[in-house]
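Engineer: Generate a structure from the sequence data that follows.
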Amino acid sequence: MTLISPAARDALQTWLEGQKALKDASDHTIAAYSRDVAGFLGFITEHKGQAQGLGALSQITVSDMRAWMAFTRGQGVGSRSLARKLSAVKSFYRWLAEREGFEPTAVLSARTPKFTAKLPRPLAEDAARDMIETVEMQSDTDWVGARDMAVVTLLYGCGLRISEALGLKGRDVPLAETLRIIGKGNKERIVPVLPAAQAAVARYMRLCPFPAEPDAPLFRGVRGGALSPRAIQKVMEQARMQLGLPASATPHAMRHSFATHLLNAGGDLRAIQELLGHASLSTTQAYTAVDLNRILEVYEKTHPKAG
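Structural biologist: Now for the predicted structure:
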């Protein structure tokens, strides 16, 4: 932030603190906001030839916005990333304009670049089962294999994010028929736990050399510390190569698969939204967009005016 005026730097810091406190944004999100907005402010400084105080920032024009977007594109930034950066800049400017009393139209009217949303790639049901079984075989140590299998079973069987599975504590075992999960934005949800997931975790606990201390991580690394997400990503990479599955067969793909397979089995989209912990139904639809044919099939069979 060396190119940014002290007033602009202070304003950015105050805004970031507000995002953290009022919107409960994650550290990852705050870091991204900071980089994106600081990058914009740094560009404006260079573009204008001098550090921009708050008064100067209120005079940003449509031409300035186009210059920044063209520069960002020229850095090899794709449409999706540029759209994210623009969203952060607009959010900052809405707040700044309200605080400083100026009209932010030039910034807010900048058009978000169009991009094609990437559809998730869930695994086929048999591939998901094969993945769970093959993950266990990647370690020569019984308890490590059982651990990895238990984690991946939770991703697929309960639709957990990897951070949620690895966030479980010793106090959570033995797993009950439901789990209380604190997800993104500290939103709480209750998810049912399949007998297969209960059994996988119970087997891991029997083999694990470390005791299940109430406040300690349930899933341990080989030295007893918290298991890292990278360890599960790596073991799934090894398994997918053995199975001939695509690079999209990641831990998050197991969560996609959970949602899609539930929908295929006739699950209700809003119920699946609750299970996944999505704030918006549109996010859940993106998870299951690959099964539009299934939705149409249900519609045609059940809608009173269909047919």
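
Engineer: From now on I want contacts and neighbour counts done on CA atoms only, so please keep to that.
Structural biologist: Fine.

Engineer: burial count for Thr302?
Structural biologist: 11 (other CA atoms under 10 Å).

Engineer: One more, please, to line up against the first structure:
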Amino acid sequence: MTPSRPVRAAPPLWRQSSLAFDDLVGWREDDHEAALAAFLETCDLLEGPEWRQIRDAARAKPDPRAFFERFFRPVLVGDGPALFTGYYEPELPGALSRSARFCHPIYARPDDLPETEPWATRAEIEAGGLLEGRGLEIAWLEDPVEAFFLQVQGSGRIRLPDGGILRVSYDGRNGHPYRSIGQEMIRRGFFTPEEITATAIKDWLRRNPSECRSLLHHNASYVFFRALTNVPADKGPLGTMGRPVTPGRSIAVDPEFTPLGAPVWIETDGPDSIRRLMIAQDTGSAIKGPQRADIFCGSGDQAGITAGALRDPGRMVVLMPLPVKD
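Structural biologist: As a prediction, the model looks like this:
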């Protein structure tokens, strides 16, 4: 989840179906003002004449629902049910130097990391000591399971012994595809699909240390970080667009199908259904396809519980900008 260049208005989309706003379940009841505030975080990065008109109107303090209805059209992209999951910003105890308690490093991006081809796998990095002695350690954590999940989330807050907070953010990965250890645990028969949550995975790994490392190494992808010094404490972590994401209003999407920066209406069909206008401001290595989104749930332990339990069907509808009128 690394900052990107300004984004184009419409990446290639397929199987589009135009809808009306009245087709969006719960549209009139949503808090459109909260959605507009999230949209304003990144709208200045959007390129194209249609976006220039939209961002000028957004900055003029319009009626929020009328704004979205005037400048956008709802488009259903792809077919089949959507899959919604959640992500969050962990807050973990750690230290800036190694100790008996804090002995699991998180690393900065190495200078020799290739841009376009795979590098060493997770197993080769961790078992082979490829990064040791290079001064790349940003911080040290006490739990290898939490260190792994910090990479999955792509950002976090590290509570230091002196009470300070170090925020870290994604700064690249080793080029190997992400592989879900949750799906591997289901394949091995440790869980059923109905039982699997992030909390359940963590608890199982801690109870079974002899199998923990091999399961973590199933995911060959490895993430590198950078320290953040310019993000206010009350803001979320940086998304792919290089701006803070907003709890409950920002989603990670596949930019091959959903333009970064675009509003997206989501309807989840889980036990706690969501009918809400989100903004596509992030990406993730596991977020692929036109009906796929990861909802940013916030920071800290409770956000982690919420995110870890979220795996719902539904549908997502992209609000595409209307063409500029001559």
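
Engineer: Do you know the score for how well these two fit?
Structural biologist: After superposition, the two chains reach a TM-score (TM-score structural alignment, normalised by the length of structure 1) of 0.25; 142 aligned residues with a CA RMSD of 7.1 Å.

Engineer: So Arg180 of structure 1 versus Ala165 of structure 1, what's the distance?
Structural biologist: 11 Å (CA to CA, to the nearest Å).

Engineer: The two - which one has more neighbours?
Structural biologist: Neighbours were counted for Arg180 of structure 1 and for Ala165 using other CA under 10 Å; Ala165 has more, 21 against 13.

Engineer: element containing the more buried one?
Structural biologist: Using DSSP states H and E, Ala165 of structure 1 maps to helix 162-166.

Engineer: which residues touch Gly86 of structure 2?
Structural biologist: Asp294, Ile295, Phe296, Cys297, Thr306, Ala307, Gly308, Ala309, Leu310, Arg311 (CA atoms under 8 Å, 6 or more residues apart in numbering).

Engineer: Verify the stated contact: the fifth one with Phe296.
Structural biologist: No. Look at Thr306 of structure 2 against Phe296 with CA atoms under 8 Å: they stay out of range, at 9.9 Å.

Engineer: okay, these two: which has more neighbours?
Structural biologist: Legend: neighbour count by other CA under 10 Å for Thr306 of structure 2 and Phe296, higher for Phe296 (30 against 19).

Engineer: Was I right to think that one contacts Tyr88?
Structural biologist: Yes. Between Phe296 of structure 2 and Tyr88 a contact is recorded at 5.6 Å, counting by CA under 8 Å.

Engineer: Now list whatever residues contact both of these two.
Structural biologist: With CA under 8 Å, 6+ apart, Phe296 of structure 2 and Tyr88 have common neighbours Ala307.

Engineer: buried residues in the host helix or strand of Asn293 of structure 1?
Structural biologist: Asn293 of structure 1 belongs to helix 292-302 when assigned by DSSP H and E. Buried residues in helix 292-302 of structure 1, defined by neighbour count with 16 or more other CA atoms under 10 Å: Arg294, Ile295.

Engineer: just stretch 57-77 of structure 2 next, same as before
Structural biologist: For stretch 57-77 of structure 2, by 16+ other CA under 10 Å, it's Ala58, Pro64, Arg65, Phe67, Phe68, Phe71, Phe72, Arg73, Pro74, Val75, Leu76, Val77.

Engineer: Of the residues you listed, which belong to strands?
Structural biologist: Among these, the ones falling in strands (DSSP state E) are Phe72, Arg73, Pro74, Val75, Leu76, Val77.

Engineer: still on that earlier bit, out of the buried residues of stretch 57-77 of structure 2, which is nearest to Ile106 of structure 2?
Structural biologist: Val77 (37.7 Å; CA to CA).

Engineer: these two touch, right, that closest one and Leu319?
Structural biologist: No. Here Val77 of structure 2 lies out of contact with Leu319, judged by CA under 8 Å, at a distance of 10.4 Å.

Engineer: Out of the contacts of Gly86 of structure 2, the closest to Arg226 of structure 2 would be?
Structural biologist: Using CA to CA, Phe296 comes nearest to Arg226 of structure 2 of these, at 20.0 Å.

Engineer: ok, and the closest one, which helix or strand is that part of?
Structural biologist: strand 292-299.

Engineer: Now do that strand: which elements does it pack against?
Structural biologist: strand 82-89, strand 250-252, helix 301-309 (3 or more CA pairs under 8 Å, 6 or more residues apart in numbering; DSSP states H and E).

Engineer: Which helix or which strand is home to Arg180 of structure 1?
Structural biologist: Using DSSP H and E, Arg180 of structure 1 falls within strand 178-182.

Engineer: other SSEs contacting that strand?
Structural biologist: If you count contacts as 3+ CA pairs under 8 Å, 6+ apart, strand 178-182 of structure 1 packs onto strand 188-192.

Engineer: which element is Glu146 of structure 2 on?
Structural biologist: Counting by DSSP H and E, Glu146 of structure 2 is part of helix 144-153.

Engineer: and whatever helix or strand comes next after that helix with helix 144-153, angle?
Structural biologist: Next along the chain after helix 144-153 of structure 2, taking DSSP H and E as the criterion, comes strand 155-159. Angle of strand 155-159 of structure 2 versus helix 144-153, following axes from the mean of the first three to the mean of the last three CA atoms, to 10 degrees, is 140 degrees.

Engineer: what residues does strand 155-159 of structure 2 touch?
Structural biologist: 89-95, 150, 165-170, 225, 237-238.

Engineer: Those in helices, which ones?
Structural biologist: Those of the contacts of strand 155-159 of structure 2 mapping onto helices are Leu150, per DSSP state H.

Engineer: Which of the contacts of strand 155-159 of structure 2 fall in strands?
Structural biologist: Short answer: the contacts of strand 155-159 of structure 2 in strands (DSSP E) are 89, 91-95, 165-170, 225.

Engineer: Would you format the residues you listed as JSON lines with neighbour count included?
Structural biologist: JSON lines is the format used below for those (neighbours: other CA atoms under 10 Å):
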{"residue": "Glu89", "neighbour count": "26"}
{"residue": "Glu91", "neighbour count": "20"}
{"residue": "Leu92", "neighbour count": "21"}
{"residue": "Pro93", "neighbour count": "17"}
{"residue": "Gly94", "neighbour count": "24"}
{"residue": "Ala95", "neighbour count": "24"}
{"residue": "Ile165", "neighbour count": "18"}
{"residue": "Leu166", "neighbour count": "20"}
{"residue": "Arg167", "neighbour count": "22"}
{"residue": "Val168", "neighbour count": "25"}
{"residue": "Ser169", "neighbour count": "26"}
{"residue": "Tyr170", "neighbour count": "26"}
{"residue": "Phe225", "neighbour count": "25"}
